[in-house]
Every structure is written in C-alpha cells, then in structure tokens.
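In: A predicted structure for the sequence below; I have some questions about it.
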Amino acid sequence: MTRHGLRRISSSRRFVLDGKPVLVSTSYLPAGLVAGSAITQEDTGPGGTYARLAELGYKPVHFREEIRCRMPSQEEATRLNLSLGTPVNMICRTAFADEGRPAEINEMVLNSASYILEYDFDA
C-alpha cells in the first residue's frame, strides 16, 4: 500500500490507556530507504522511528499536520471499541527531512473523547 509515494512498512499500532483503546496509528515511510533497517522491526529501539530516520540521513526537521473530525470506519470503531456514531479525530502528520524530503506520513485516528488538541503559536 502506498501513500503519497511512501510505502506502508509496518502494521497499524493501537495505543491503550487504562485498558481503553484511544488511538490507532499507521506510518508510511520510503521503502527503499528503510528496507532492512531497525525501522521495520516491531521495536525500533531507543528514540523510535525518528531516531532511526536520523541515522539514515532523514532526520525530521519540519512537521505538517492536517486535522479532521469525522465518523469512524467500521474497522476503526472496532479497534477503538467505539460505536459508529462516536466521532474520531484524524491527524495526518507529515515529517520532512532536509530540503523538504518527506520522511514519514503518520495517520492517527483518535477517540475524540480521550484527547484535547491544543496548539500555541505566534500570530
């Protein structure tokens, strides 16, 4: 499966807080770059994916996020233990390395009742 030229290299992950699923996440990375690296392992090691990208010369230096509120798909509702009428937040984060090279696209689906999204920036 591809997303904006990046290949999905790992299965979705589900994050649980106090026994309740709150987020599912899927990462897409440059397949040729990460093939055979620790990024393709279930445990990517200290510092996670971004540390491994830095070791490969793709250190993220800029991020862009797109945020949407919507109803979950059947699969998302099942994985998050939600009814189909419960809204979710979808965050699509693109991590860029030097010279604007996309290093990762991460799609996160959040149980909207479990998160407060807060942003602080200058005008």
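Out: It's in.
In: please make it C-alpha for all contacts and neighbour counts, starting now.
Out: Noted.
In: and the helices in the protein, which stretches?
Out: 31-34, 48-55, 74-80 (DSSP state H).
In: TSV for the ones you listed, including mean neighbour count?
Out: Rendered in TSV, the data for the helices of the chain read as follows (neighbours: other Cα atoms under 10 Å):
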stretch	mean neighbour count
helix 31-34	14
helix 48-55	17
helix 74-80	16
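In: can you list the ones you listed in CSV and add distance to V24?
Out: What follows is the helices of the chain, written out as CSV (distance: least, Cα to Cα, whole Å):
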stretch, distance to V24
helix 31-34, 21
helix 48-55, 16
helix 74-80, 7
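In: those helices: which one's closest to R13?
Out: R13 sits nearest to helix 74-80 of all the helices of the chain, at 9.9 Å, using Cα to Cα.
In: who does that closest one touch, helix- and strand-wise?
Out: When contacts are defined as 3 or more Cα pairs under 8 Å, 6 or more residues apart in numbering; DSSP states H and E, helix 74-80 packs onto strand 20-29.
In: here's the one I want to compare it with:
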Amino acid sequence: MGTRLDSRPRHQQIAAELRAEIMSGDLKSGEQLPSTPHLVARFNAANATIQRALQSLKDEGFVRGHAGKGVFVRDRQPLVVNTSTYMSPDPRGYSYELLKVGQVAPPSDVAAAFTVSGEDLVVMRHRLLLHDGAPVELSWSYYPVSIAAGSPLAGRGRIRGGAPQVLADLGFPQHHFIDRISVRQPTETEVQELDLPPDVPVFRQFRVVYSDSERPVEVSVLIKGGHLYELSYHQTAD
C-alpha cells in the first residue's frame, strides 16, 4: 500500500505542526514562538508562507502577536466536553440563544432514531451556545410530538431545569444516552453562525436519549468548532 502524500497548501502543513506542538505542551502557554527567520529555516518556507501559517493560528486562538515582541502561545484552555454530560449554562460564562422552536419534519437519521416516518412531525429546539459571549456550539434537539406538544419543550421560553427536568415531569425520565461522534467540514451556515476560522473542521455529536423501556425521547445534533474543544471519555474498570 502506497503512502498518501500531504497535498495541503504549505502554510496549512506548517500551522498543523505548530498547532500539534502547542496542544502537546511542547510549546507552553505564554511561551514565545521561534522567530520568523528561525521558522523559515526550519520549514524551508518563504516568509509569506510562515506569516500565513501564523495567521491561521491567530485566527484559531492558539497564538497572539505582540507588536515589537513576537508571537506568543495564548493562555487558553480547550473547552472540555465530557461526553457523559450535557453542556449546561452556568454563571462562569455559558449562555444560550434560542434560535427556533417549532414542529418540523425530522432529518432522516433523527426519524430513524425515533423509528418514525420522515413525514411525521417532531418538536425541534434549535439553540446557539455561547461562552463569554462567543459562539461555541449549535444544537438541534428533537422530541416526539406525542410527548412535547403543549409542554415547555414546545415553547419559546427558558426551561427551568432544562429538558431533562421537563421530560421527567412528563413521566419520561432519562436513563441513558448513546453518542455518535464524527468530524467533518462545516456547512456555510455553521461557518457563519459559529464564526469559524478558515479550514477548521467541526465535531458532530449525534445523541439519542432513552427513557423507560428503552424508548427514545430526545435526539440531539450538536456542532462544535474543532479548534475549541476536546472530548473527554471516562471508563471504569470491571
């Protein structure tokens, strides 16, 4: 089997190398990056190519330039998503904007998860999650009309206690969920609404929440910028 060549533009290759060093801690928070002449020599690249690579890292929030001093690694920790929990609003900087609520025909994968026809309507809540005022996640949460109609899930108001509390009050407590995680390039809408830098992929979480008798009561699609997040998994030994 042949070796696949990296066909990306040179500035993307260089940015990838530096990004990996920052994420591994080899380039530490607050540390100054090597000078442009040093990077030119190291990567055997033109000055303009190095500048484009550094600009990509600035756009993604990995580094910051200081006039007359150089480029430094930003003191920024990734937003860690523990896949066993929901991202809940809290006073430390998380908030939601409710973008749309209504009854819609579900996407095919959502319909399959609910085992309903694609022609059947479901209640959808579409939201934007912000951290310190910056957009970090788009979400679409879907509920069977038979459960959600007439409940706070179908309204435009803020839900006290969140969807899990409403579902429990309706007699559908959440027992467990299954996440499928994938990575892809963003759509044009996702680039705009999440204010994504160029060439940044997104995480796609597809979550099915189950209640009594393994009944699916919620399906969510969550889109997160890949430059902001790490996914955390926990497993207990038998």
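Out: Right, received. Where do you want to start? Nothing here was measured: the structure is a model prediction, and the numbers come from that model.
In: ok so, going back, which one of the helices of the first structure lies closest to F121 of the first structure?
Out: Among the helices of the first structure, helix 48-55 sits nearest to F121 of the first structure (Cα to Cα), with 23.4 Å.
In: and that closest one, which stretch of the second structure?
Out: Helix 48-55 of the first structure falls opposite residues 162-169 of the second structure when the two are matched by TM-score structural alignment.
In: so S25 of the first structure sits against M108, correct?
Out: Yes - using Cα atoms under 8 Å, S25 of the first structure makes contact with M108 at a distance of 4.4 Å.
In: neighbour-wise, which of those two wins?
Out: Between S25 of the first structure and M108, counting by other Cα atoms under 10 Å, M108 is the more crowded of the two (21 against 18).
In: map P87 of the first structure onto the second structure.
Out: Match for P87 of the first structure (TM-score structural alignment): P201.
In: nearest to S12 of the first structure, out of the helices of the first structure?
Out: helix 74-80 (10.3 Å).
In: mean shift between that closest one and the second structure?
Out: For helix 74-80 of the first structure, the mean deviation from the second structure after alignment is 0.9 Å (mean Cα distance after the TM-score superposition for the first structure).
In: counterpart of V24 of the first structure over in the second structure?
Out: So V24 of the first structure corresponds to L138, using TM-score structural alignment.
In: ok, that match - contacts?
Out: The contact partners of L138 of the second structure, taken as Cα atoms under 8 Å, 6 or more residues apart in numbering, are 126-129, 190, 193-194, 222-224.
In: give me the nearest residue to the residue most central in space within the second structure, chain neighbours excluded.
Out: Centroid-nearest residue in the second structure: K224, 1.3 Å away (criterion: Cα atoms, centre = their mean). Nearest-residue entry for K224 of the second structure: E137, 4.7 Å, with adjacent residues in sequence omitted and distances by Cα to Cα, 6 or more residues apart in numbering.
In: number of residues surrounding the one you found?
Out: E137 of the second structure, neighbours per other Cα under 10 Å, totals 23.
In: what do you get for A53 of the second structure?
Out: Residues near A53 of the second structure, counting by other Cα under 10 Å: 22.
In: for R215 of the second structure, same thing?
Out: 15.
In: residue in the first structure matching it?
Out: That one, R215 of the second structure, aligns with R101 by TM-score structural alignment.
In: which residues touch the nearest residue to that match once chain neighbours are set aside?
Out: Closest residue to R101 of the first structure apart from its sequence neighbours, by Cα to Cα, 6+ apart: Y58 at 8.0 Å. Contacts for Y58 of the first structure (Cα under 8 Å, 6+ apart) come out as 97-98, 101, 103.
In: S182 is in contact with R204 of the second structure, correct?
Out: Yes - at 5.2 Å, R204 of the second structure counts as touching S182 under the criterion of Cα under 8 Å.
In: returning to what we had before: from R180 of the second structure, how far out is the residue nearest to K224 of the second structure?
Out: 16 Å (Cα to Cα, to the nearest Å).
In: ok so, going back, and R204 and S182 of the second structure? Which one has more around it.
Out: R204 (23 against 11).
In: show me what contacts the more buried one?
Out: Per Cα under 8 Å, 6+ apart, neighbours of R204 of the second structure: 180-184, 221-224.
In: kindly recompute the last result at 6 Å.
Out: Counting by Cα atoms under 6 Å, 6 or more residues apart in numbering, R204 of the second structure touches 181-183, 222-223.
In: report the two of the residues you listed separated the most.
Out: Pairwise distances across the contacts of R204 of the second structure (Cα to Cα) peak at 11.5 Å, for the pair V183 and L222.
In: before we move on, back to that, mind putting the contacts of L138 of the second structure into JSON lines with distance to S151 of the second structure?
Out: Converted to JSON lines, the contacts of L138 of the second structure look like this (distance: Cα to Cα, whole Å):
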{"residue": "H126", "distance to S151 of the second structure": "16"}
{"residue": "R127", "distance to S151 of the second structure": "18"}
{"residue": "L128", "distance to S151 of the second structure": "21"}
{"residue": "L129", "distance to S151 of the second structure": "22"}
{"residue": "E190", "distance to S151 of the second structure": "29"}
{"residue": "E193", "distance to S151 of the second structure": "28"}
{"residue": "L194", "distance to S151 of the second structure": "29"}
{"residue": "L222", "distance to S151 of the second structure": "23"}
{"residue": "I223", "distance to S151 of the second structure": "26"}
{"residue": "K224", "distance to S151 of the second structure": "28"}
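In: cheers, nothing more for now.
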